[in-house]
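Colleague: mind looking at a prediction? Sequence and model below.
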Amino acid sequence: MNFEYSDKVKDLIARVTEFMDLYVYPVEAEMHKQVELDPWSTPPLMEDLKAKAKAQGLWNLFLPLSYGKYSAGLTNLEYAPLAEIMGKVLWAPEVFNCAAPDTGNMEVLAKYGNETQKKQWLEPLLEGNIRSAFAMTEPDVASSDATNIELSIVRDGDEYVINGRKFYISGACRKQCEIMIVMGKTDPENSNRYIQQSQVLVPMKTPGVTVVRPMKVFGYDDAPEGHAEVVFDNVRVPVDNIIMGEGKGFEIAQGRLGPGRIHHCMRSIGAAQRALDLMCKRVSERIVFGQPMIKQQSIREDIAKSACQIEQARLMTLKAAQKMDTEGNKAAKDLIAMIKIVAPSMALDVIDRAIQCHGAAGVGQDTFLAHAWAAQRSLRLADGPDQVHMMQLGRDLVKKVAG
């Protein structure tokens, strides 16, 4: 394994770091103020930052395959350090047009969409002109098993009629969200559970689409993106809105989630690294019992443990990314599962120690720590809960050894 970065990637690391230092960290408080003024709309400050990043060529860095003028054409391994840097601020990936769920939706459309779908929806997403959502999770079924999805997609002539309820649909609360990729069943009676599902494009303004409410995550509404509960009541869309054809929904979901999972892990490492940096600064400055906190042995141990955990997760993430690049996502599925199990829990450990070192300040709004902890805790459920990854990983590992 060779994790030495090319000059191109080293340059991008320096440029993204400088951008964050100059334009992102200094306006964190102002961004929160603008969101409070108009919670469900992209803040003007975000649009300004996006324009700056785009002008500097720091745009669509996530897209591994070159897509004309829209993509930097980086590999997963090359993107990893950039995503880590962005992960140090919860909303920073959007600045570079590298935020979920848009990233996954763009990858789906780039890989599976037809030319009309790409022109209508992918290109505006790649330009950063619109936002999107991915509607899979449902309140009434265990959605970590995608074959359980119950939303109904029934063909009626030249249209599909969609009925069902989704929740925790990230991005769907935002006014600028114009399109959803919706997963449901077109053939619920098929004996093969893995070809019952399909994915279809549903514009937000389609009659019958109702955003019921924003769902909260540990008390945070995560505006302006939000996590919506959405009802589909006799929603009609053209049959041309199907992605790749009927019965391809599960296949598309699997193709989408591999890169999405590792992108989350890359950002988790960034959040943990920032927490550790804040912890180091705090314990150097804070006086307890007549001396700086760093004089306490337990504090030194916490910092050492945190650094070890971060580096272990970082190396595992890079190994998974490299295998995805060289052998494909399917060949790397065990490593992707491992890092999805490891990274959020690692980040929770590190952030928790940082909160403890900050005392009361650590649980409030004056640092990023409390919100970062909530985000990482929810990530243990997003894109499949830990238990599902461990179940499948354990099964596959035994198969390799025992046959």
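Modeller: In hand now; what should we look at? Quick caveat, the model's predicted, so the values are computed rather than measured.
Colleague: can we go C-alpha only for contacts and neighbour counts from here?
Modeller: Noted.
Colleague: for M266, what are its contacts?
Modeller: By C-alpha atoms under 8 Å, 6 or more residues apart in numbering, the contact set of M266 is 80-81, 83-84, 87, 314, 317.
Colleague: what about it, which helix or strand?
Modeller: Assessed by DSSP states H and E, M266 sits inside helix 249-285.
Colleague: cool, V212 as well?
Modeller: V212 belongs to strand 209-214 when elements are defined using DSSP H and E.
Colleague: buried ones in that strand?
Modeller: Neighbour-count burial for strand 209-214 flags 209-211, 214 (criterion: 16 or more other C-alpha atoms under 10 Å).
Colleague: name the helices or strands packed onto it?
Modeller: Other helices and strands packing on strand 209-214, by 3 or more C-alpha pairs under 8 Å, 6 or more residues apart in numbering; DSSP states H and E, are strand 227-238.
Colleague: list the helices and strands the strand it packs on packs on?
Modeller: Short answer (3+ C-alpha pairs under 8 Å, 6+ apart): strand 227-238 packs on strand 159-170, strand 209-214.
Colleague: adding another structure so you can compare the two:
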Amino acid sequence: MKLAARLGNLGTENAFDVLNEVTRLKATGRDIISFAIGEPDFDTADNIKQAGITAIQNNFTHYSPSAGIMPLKEAIAAHVSTTRQLQVKPEQVVITPGGKPIIYYVLHALVDPGDEVIYPNPGFPIYESVIRFTGGIPVAAPILEEKNFSLDTNELENRITSKTKLIILNSPHNPTGGMLSAQDIENIATLARKHDLWVLSDEIYSQIAYERTFVSISSQPGMQERTIILDGFSKSYAMTGWRLGYGVMAEELAVHIARLITNCESCTNTFVQYGGLAALTGPQDFVSNMVNEFKARRDLIAAGLNSIPGFSCQTPTGAFYVFPNVTEACKRLGLPDSKALQQHLLYNADVAVLPRSAFGGRNIGENQEYLRFSYATSRETIAAGLARIEKAMHLS
């Protein structure tokens, strides 16, 4: 039987491939320390879990409107209005089962075959995957270590053509933990207005920021109507398995995104939405405590990696990832690239990380090697993993 040709354009998320290998190795008795998956190791707060249970008991187990239940849409509108200094109406909110559907539906709603979409590279691999799947042309904008893992906005402008339809931003950024500065945001907003572009701003890590204050491009003059905010509950509220995300956009676009939902999954799980309502309207000390712990882990892993020969690690300003430069580490071990180093650490040190290649192909002129570590794990586990890596660096 023949499959549709379009499947050849569909990528994957390599973190799950590594997770599958880690699971296989653990089943054979190996003690694997994993820094591979981007998932908070905290349990969902009790008030959120209880809200979901209560919703089931109250029989909120039926369809909801495709764009989501009104109480949650109102809470999200209020939250975004406060955190982004905007005036947001519930009608501008579309609730989805996780954040990825916003990427998928927005690209299908805005991008015609042949349209160009600029996306961050290295970056979340689903961006490039879905751009190609829609028939769009992905145009990589390099995330640069020398700019503290941010974009060079002059280089970004050089990538804009008459075919450019959309710019995708992600700040705080996966995989580097970098953040766009206020000046970067202002410059990108100027480009979007000048060239009449949409912006999909992936702000899923917006509440996990440390020394630098999070800034949304939607807050810039003239940007709210051309920006789609992607956010959700997975990272900030440790609700990855609940699958609950949302988009905030122009009301005219929200209608079409809701229609795509109707055609695909009908709606987001109703009682899960009540869990999200409890998350946004309940105590926020869970979030602040988790972020404080992530900051302590960040400091631990960045310092630890910098003490290992061949590793050079910037201290990130957001999310829960570090992205050390391992070019020298590869040379010390005689390895060709970070993929080979990732395999060396997995099979010789029982430590799972992700290579640079998991986050897109090399940019033109790029000649450095990187690994991504998620520090969403305990300090004790981080220390043990660092000790294993240190030992593995002396293996030939």
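Modeller: Here it is on my side, so go on. Nothing here was measured: the structure is a model prediction, and the numbers come from that model.
Colleague: got a TM-score for the two of them?
Modeller: Laid over one another, the chains give 0.26 as their TM-score (TM-score structural alignment, normalised by the length of structure 2), with 172 aligned residues with a C-alpha RMSD of 7.2 Å.
Colleague: indicate which one of the helices and strands packed on strand 227-238 of structure 1 is closest to N76 of structure 1.
Modeller: Of all these, it is strand 159-170 that lies closest to N76 of structure 1, at 23.3 Å by C-alpha to C-alpha.
Colleague: quick one, that closest one and strand 209-214 angle?
Modeller: Inter-element angle recorded for strand 159-170 of structure 1 and strand 209-214: 20 degrees (by axes from the mean of the first three to the mean of the last three C-alpha atoms, to 10 degrees).
Colleague: in a helix, G184 of structure 1, correct?
Modeller: No: with DSSP: H, G, I helix; E, B strand; the rest coil as the criterion, G184 of structure 1 is located in strand rather than a helix.
Colleague: so it sits against V154, correct?
Modeller: No: checked against C-alpha atoms under 8 Å, the pair G184 of structure 1 and V154 is beyond contact range at 9.6 Å.
Colleague: so for those two, which sits in the more crowded spot?
Modeller: G184 (28 against 17; other C-alpha atoms under 10 Å).
Colleague: quick one: that one from Q309 of structure 1, how far?
Modeller: With distances taken as C-alpha to C-alpha, to the nearest Å, G184 of structure 1 is found 39 Å from Q309 of structure 1.
Colleague: same check, this time on S298 of structure 1
Modeller: In this structure, S298 of structure 1 and Q309 of structure 1 are 16 Å apart, going by C-alpha to C-alpha.
Colleague: more crowded one of those two?
Modeller: Neighbour totals were compared for S298 of structure 1 and Q309, and Q309 leads with 20 against 11 (other C-alpha under 10 Å).
Colleague: which residues of the stretch 1-150 of structure 2 fall in strands?
Modeller: Counting by DSSP state E, counting those that start in this stretch, one finds strands in the stretch 1-150 of structure 2 at the ranges 33-34, 93-96, 116-121, 137-144, 150-151.
Colleague: Throw those strands into CSV and include distance to S129 of structure 2, thanks.
Modeller: Converted to CSV, these look like this (distance: least, C-alpha to C-alpha, whole Å):
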stretch, distance to S129 of structure 2
strand 33-34, 25
strand 93-96, 19
strand 116-121, 11
strand 137-144, 9
strand 150-151, 21
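Colleague: nearest to G245 of structure 2 among the ones you listed would be which one?
Modeller: Going by C-alpha to C-alpha, the one of these nearest G245 of structure 2 is strand 93-96, 5.1 Å.
Colleague: hmm, A192 of structure 2 is touching W198, no?
Modeller: Yes: using C-alpha under 8 Å, A192 of structure 2 is in contact with W198, at 6.8 Å.
Colleague: just to revisit the earlier point, and the furthest pair within the contacts of M266 of structure 1?
Modeller: Top of the distance list for the contacts of M266 of structure 1 (C-alpha to C-alpha): G87 and T317, 14.1 Å.
Colleague: ok so, going back, relative to R372 of structure 2, which of the strands of the stretch 1-150 of structure 2 is closest?
Modeller: R372 of structure 2 lies closest, by C-alpha to C-alpha, to one member of the strands of the stretch 1-150 of structure 2: strand 33-34, at 11.2 Å.
Colleague: how about the strands in structure 1?
Modeller: Ranges of strands in structure 1, per DSSP state E, are 131-135, 152-156, 159-170, 177-185, 197-203, 209-214, 227-238, 287-288, 291-292.
Colleague: quick one, helices of the stretch 251-400 of structure 1?
Modeller: 297-327, 333-358, 369-379, 386-402 (DSSP state H, counting those that start in this stretch).
Colleague: can you redo the ones you listed as JSON lines with distance to L12 of structure 1?
Modeller: Listed next are the helices of the stretch 251-400 of structure 1 as JSON lines, based on distance: least, C-alpha to C-alpha, whole Å:
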{"stretch": "helix 297-327", "distance to L12 of structure 1": "17"}
{"stretch": "helix 333-358", "distance to L12 of structure 1": "24"}
{"stretch": "helix 369-379", "distance to L12 of structure 1": "25"}
{"stretch": "helix 386-402", "distance to L12 of structure 1": "32"}
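Colleague: between these, which gets nearest to T116 of structure 1?
Modeller: helix 297-327 (28.3 Å).
Colleague: and the angle for that closest one with helix 333-358?
Modeller: Counting by the same axes, to 10 degrees, helix 297-327 of structure 1 points 160 degrees away from the direction of helix 333-358.
Colleague: quick check: the closest residue to L277 of structure 2 other than its chain neighbours vs V248 of structure 2, distance?
Modeller: Excluding the flanking residues, the one nearest L277 of structure 2 by C-alpha to C-alpha, 6 or more residues apart in numbering is L72, at 5.2 Å. Shown here: L72 of structure 2 relative to V248 of structure 2, a distance of 13 Å by C-alpha to C-alpha.
Colleague: which SSE is immediately downstream of the top helix by length along structure 2?
Modeller: Criterion DSSP state H: the longest helix present in structure 2 is helix 285-306. Later in the chain than helix 285-306 of structure 2, the nearest helix or strand by DSSP H and E is strand 321-322.
Colleague: after that next one, which helix or strand is next?
Modeller: Using DSSP H and E, the helix or strand that follows strand 321-322 of structure 2 towards the C-terminus is helix 327-333.
Colleague: neighbours of the residue nearest to L277 of structure 2, just the number please.
Modeller: Residues contacting L72 of structure 2 under the criterion other C-alpha under 10 Å number 22.
Colleague: got it, and N306 of structure 2?
Modeller: By other C-alpha under 10 Å, neighbour count at N306 of structure 2 equals 16.
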